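Colleague: Below are the sequence and a predicted model; questions follow.
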Amino acid sequence: MSAPLGVGVVGLGAMGASHVDTLVTQVPGTAVTAVHDADAGRGAEAAARLSAREATDPLDLVADPGVDAVVVCSPDPTHLEIVLACVRAGKPVLCEKPLGVTAEESAQVVEAESAAGRRLVTVGFMRRFDPAYLDLREAVAAGAVGRPVLVHNVHRNAAPHPAATDESVVVNSMVHELDVLPWLLGGAVTGVHVRAPQGEGLRDPQLAVVELDGGRVLASVEVYLAARYGYDIRCEVVGTDGTVALRPPGTLVHAVAGSQGTPVPADFRIRFAEAYRRELLAWAGAAREGGATGATAWDGHVANLVSAAGVQSLHSGQSVAVPAASVPELYR
């Protein structure tokens, strides 16, 4: 019987804690062997509960011989240094988005991985593992709606993160749709125009019109972080022969307090629990073979390029072209 895959987890906030729980309870053949968090108390508590080593520094965790692969859930500005250390150490790494806070940073990861000559980096775009999105993609690829011409996306949260900014609405939230669209349709994002209603404070909601393949397909993306009622994700593809839309998971209908309807998840961890489980299962399987699966470092870099164009558009009020980029050999 082979030894379990030793996983080190950097960052034990909401996402990191959720990944730890999933690894421990739903990913056979793995063991969380080391943890790190900027909050020493939280790190110590998790280490004791998991019988894992508490690393005082994330780079120390990467270098730990008991760590075979790394999950990065720490704040965005820390991602680049940790992921580059993993690539240098030859250790597979699952990094929550974004891969870097700028396209220049994510380009460094692409260059490092290309130089290493093998894929080690997976970016945490979990929607690629969501059963509803997978069914939607399969239907589109099978020609169920003819040629896609429009896509409508809705991304609503109950409340914004306290640290949310005008820019992070694009870079940390809308980025999921900006990644899903080319994956769903098989094209490239070539332009984006982001607007927000006039108001005070955080520019939320935001509405983007996204061009794919030079305008051959148009997509709307609504992101509303302060929608209050819950976490609501929708996507509809409109084609020349019909439409297809993903249906939120769950079939229960509740009749409570004078109204009837289906429950709305409180947050992303509930809505995408199955996607995260599948993502970690696939990642751990690839990591045991010394490789990676799912969204690549190149996918993460492309998402950063599109996000940067979206932020530029938000500030300028104009449509912004997304620069074409040549795919490195490793990702073809």
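Modeller: Right, received. Where do you want to start?

Colleague: make it CA atoms for all contacts and neighbour counts henceforth
Modeller: Will do.

Colleague: Can you check which helix is longest in the chain?
Modeller: helix 297-316 (DSSP state H).

Colleague: Distance from the following helix or strand past that one to the middle of the chain?
Modeller: Scanning forward in sequence from helix 297-316 by DSSP states H and E, the next helix or strand is strand 320-321. Here strand 320-321 is found 23 Å from its chain centre; the criterion is Cα atoms, centre = their mean, to the nearest Å.

Colleague: which residues touch Cys95?
Modeller: 71-73, 79, 83, 121-124 (Cα atoms under 8 Å, 6 or more residues apart in numbering).

Colleague: how about 6 Å then?
Modeller: Residues in contact with Cys95, defined by Cα atoms under 6 Å, 6 or more residues apart in numbering, are 71-72, 123-124.

Colleague: Mind checking which of these land in strands?
Modeller: With strands taken from DSSP state E, the overlap with the contacts of Cys95 comprises 71-72, 123.

Colleague: Please enumerate the helices of the stretch 201-332 of the chain.
Modeller: 268-271, 273-288, 297-316 (DSSP state H, counting those that start in this stretch).

Colleague: structure B:
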Amino acid sequence: MTIRFGLIGCGIMGADHARILRSDIAGAELVAVHDMDTGRAAAVADGNCRVHSTAEALVADRGVDALIIASPDRTHAPLTLAAIAAGKPVLCEKPMAASLDEARAVVAAEIAAGRPLVQVGFMRRFDPGYRALRAAVAEETHGRPLFLHCVHRNAVGPDYVTSDLVLANSCVHEIDISRFVLGEDHARVRVIAARPSRRAANRRPLMMILESASGVIVSVEAFLDAQYGYDVQGELVCEDGTLSLDPHPPVSRRHGGLDGHGVEPDWRGRFADAYRYQLRDFVAALNGGRFLGASAWDGYVAAATAEAALKALADGNVETVDAGERPVFYATRA
């Protein structure tokens, strides 16, 4: 069965989702789009699908089976709630909600609907490297995990991004993927801020230290102004050895007296496969398969952990992460 998608938000991420749907996903069709910027919406539609003047009209479109939400963060929860009310499955970009109360509301609405409808766009769960780390933990191929060291660097962050947004919008990826790799929740969090880079006085490079429920330590360096490119690293330290993500593209270069590897300019190249696998599996789930991506509960837990991290950044203390018990409704999700 072909799934007819509606896309809300036609910026960088929305345009990329549209491209992937059209070029790489069998059994899916982009039939409708909306963006507050009508020019962007028209460019993504490219004369091949309907352009709605409002997000509400797109959600109500009877010719749309499922939704992708890639609009501004503040709209994610309201639009996800609208999709649930309409009975339409939704892939919502992270963060799922702008507040913990909104995240709770999404979880409650999905449970009330009685069937899985929400997947959150934590695409790293589909990256082959992270999935290999998760398998190593589950199978204890290198003994039990002790540390997970993460690095998250961007070339140049937007001017509006503050230290708080570094935690809420960037580190939230590491919050989720470390839970996924380790297979357990975080119990405590501390955040240490370095001095500001001369290139970005309004934010500070951060070191977030998470402790899992069983005592695994997760370190996360977040630096949005590294200049040289987009660089995500991960090393899992276990009792009997270590495993690391491959930080390099598949091709090395020798040119002009230099021998080395290129660095991706942003996340789209680094996680191109993950984005593609994420959409493929979402379509497969809608056709009767199992949802393998992050659930609304995972989105809520990420929000709860980020809120504790924000408090830790503000007060300098080690903060407890308390998301509560996982509802039975989500027991079968990955």
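Modeller: Yes, it's here. Everything numeric here is computed off the predicted structure, so don't read it as measured data.

Colleague: Would you give the TM-score for this superposition?
Modeller: After superposition, the two chains reach a TM-score of 0.95 (TM-score structural alignment, normalised by the length of structure 1), with 328 aligned residues with a Cα RMSD of 1.5 Å.

Colleague: for the longest helix of structure 1, packing partners?
Modeller: Applying 3 or more Cα pairs under 6 Å, 6 or more residues apart in numbering; DSSP states H and E, we find helix 297-316 of structure 1 packed against helix 103-116, strand 189-195.

Colleague: ok, 10 Å please
Modeller: Judged by 3 or more Cα pairs under 10 Å, 6 or more residues apart in numbering; DSSP states H and E, the packing partners of helix 297-316 of structure 1 are helix 103-116, strand 121-123, helix 166-168, helix 175-185, strand 189-195, strand 206-212, strand 320-321.

Colleague: Mean neighbour count, these: which tops it?
Modeller: Of all these, strand 121-123 has the most neighbours on average by mean count of other Cα atoms under 10 Å, namely a mean of 28.

Colleague: C-terminal to that strand, what's the next element?
Modeller: Toward the C-terminus, strand 121-123 of structure 1 is succeeded by helix 131-141 as the next helix or strand (DSSP H and E).

Colleague: Have a look at how far, on average, that following helix is from structure 2.
Modeller: Its matched residues in structure 2 lie on average 1.5 Å from helix 131-141 of structure 1 after superposition (mean Cα distance after the TM-score superposition for structure 1).

Colleague: in stretch 47-54 of structure 2, what's buried?
Modeller: 50-52 (16 or more other Cα atoms under 10 Å).

Colleague: what residues does it touch?
Modeller: Stretch 47-54 of structure 2 is contacted from outside by 6-8, 29-38, 41-42, 44-45, 57-59, 61, using Cα atoms under 10 Å, 6 or more residues apart in numbering.

Colleague: on that earlier part again, to Val101 of structure 1, which of the helices of the stretch 201-332 of structure 1 lies closest?
Modeller: Proximity to Val101 of structure 1 (Cα to Cα) singles out helix 297-316 among the helices of the stretch 201-332 of structure 1, at 7.9 Å.

Colleague: my read: Pro327 of structure 2 touches Ile111, true?
Modeller: Yes - under the criterion of Cα atoms under 10 Å, Pro327 of structure 2 makes contact with Ile111 at 8.8 Å.

Colleague: for the buried residues of stretch 47-54 of structure 2, which one is nearest Ala312 of structure 2?
Modeller: Nearest to Ala312 of structure 2, judged by Cα to Cα, of the buried residues of stretch 47-54 of structure 2 is His52 at 42.2 Å.

Colleague: Mind putting the helices and strands packed on helix 297-316 of structure 1 into TSV with distance to Cys235 of structure 1?
Modeller: What follows is these, written out as TSV (distance: least, Cα to Cα, whole Å):
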stretch	distance to Cys235 of structure 1
helix 103-116	27
strand 121-123	21
helix 166-168	21
helix 175-185	9
strand 189-195	17
strand 206-212	14
strand 320-321	23
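
Colleague: and of these, who's closest to Val27 of structure 1?
Modeller: strand 121-123 (16.9 Å).

Colleague: With Pro77 of structure 1 as the reference, measure out to His176 of structure 1.
Modeller: 18 Å (Cα to Cα, to the nearest Å).

Colleague: Trace stretch 80-87 of structure 1 over to structure 2 and give me the residue numbers.
Modeller: Aligned using TM-score structural alignment, stretch 80-87 of structure 1 spans residues 77-84 in structure 2.

Colleague: What residue in structure 1 is paired with Leu258 of structure 2?
Modeller: In structure 1, Leu258 of structure 2 lands on Ser259 (TM-score structural alignment).

Colleague: Its match: neighbour count?
Modeller: Applying other Cα atoms under 10 Å, we find 7 residues neighbouring Ser259 of structure 1.

Colleague: What's the end-to-end length of stretch 265-278 of structure 1?
Modeller: Terminal-residue distance, stretch 265-278 of structure 1 (Cα to Cα): 19 Å.

Colleague: hmm, back to that, joint contacts of Pro327 and Ile111 of structure 2?
Modeller: Joint contacts of Pro327 of structure 2 and Ile111 (Cα under 10 Å, 6+ apart) do not exist.

Colleague: one step back: could you dump the helices of the stretch 201-332 of structure 1 into CSV with distance to Leu134 of structure 1 and mean neighbour count added?
Modeller: Converted to CSV, the helices of the stretch 201-332 of structure 1 look like this (distance: least, Cα to Cα, whole Å; neighbours: other Cα atoms under 10 Å):
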stretch, distance to Leu134 of structure 1, mean neighbour count
helix 268-271, 15, 16
helix 273-288, 10, 21
helix 297-316, 17, 24
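
Colleague: mind putting the ones you listed in a markdown table, distance to His161 of structure 1 included?
Modeller: Listed next are the helices of the stretch 201-332 of structure 1 as a markdown table, based on distance: least, Cα to Cα, whole Å:
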| stretch | distance to His161 of structure 1 |
| --- | --- |
| helix 268-271 | 13 |
| helix 273-288 | 20 |
| helix 297-316 | 18 |
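
Colleague: mind checking which of these is nearest Glu167 of structure 1?
Modeller: helix 297-316 (5.8 Å).

Colleague: Give the aligned range of the closest one in structure 2.
Modeller: Going by TM-score structural alignment: helix 297-316 of structure 1 matches residues 296-315.
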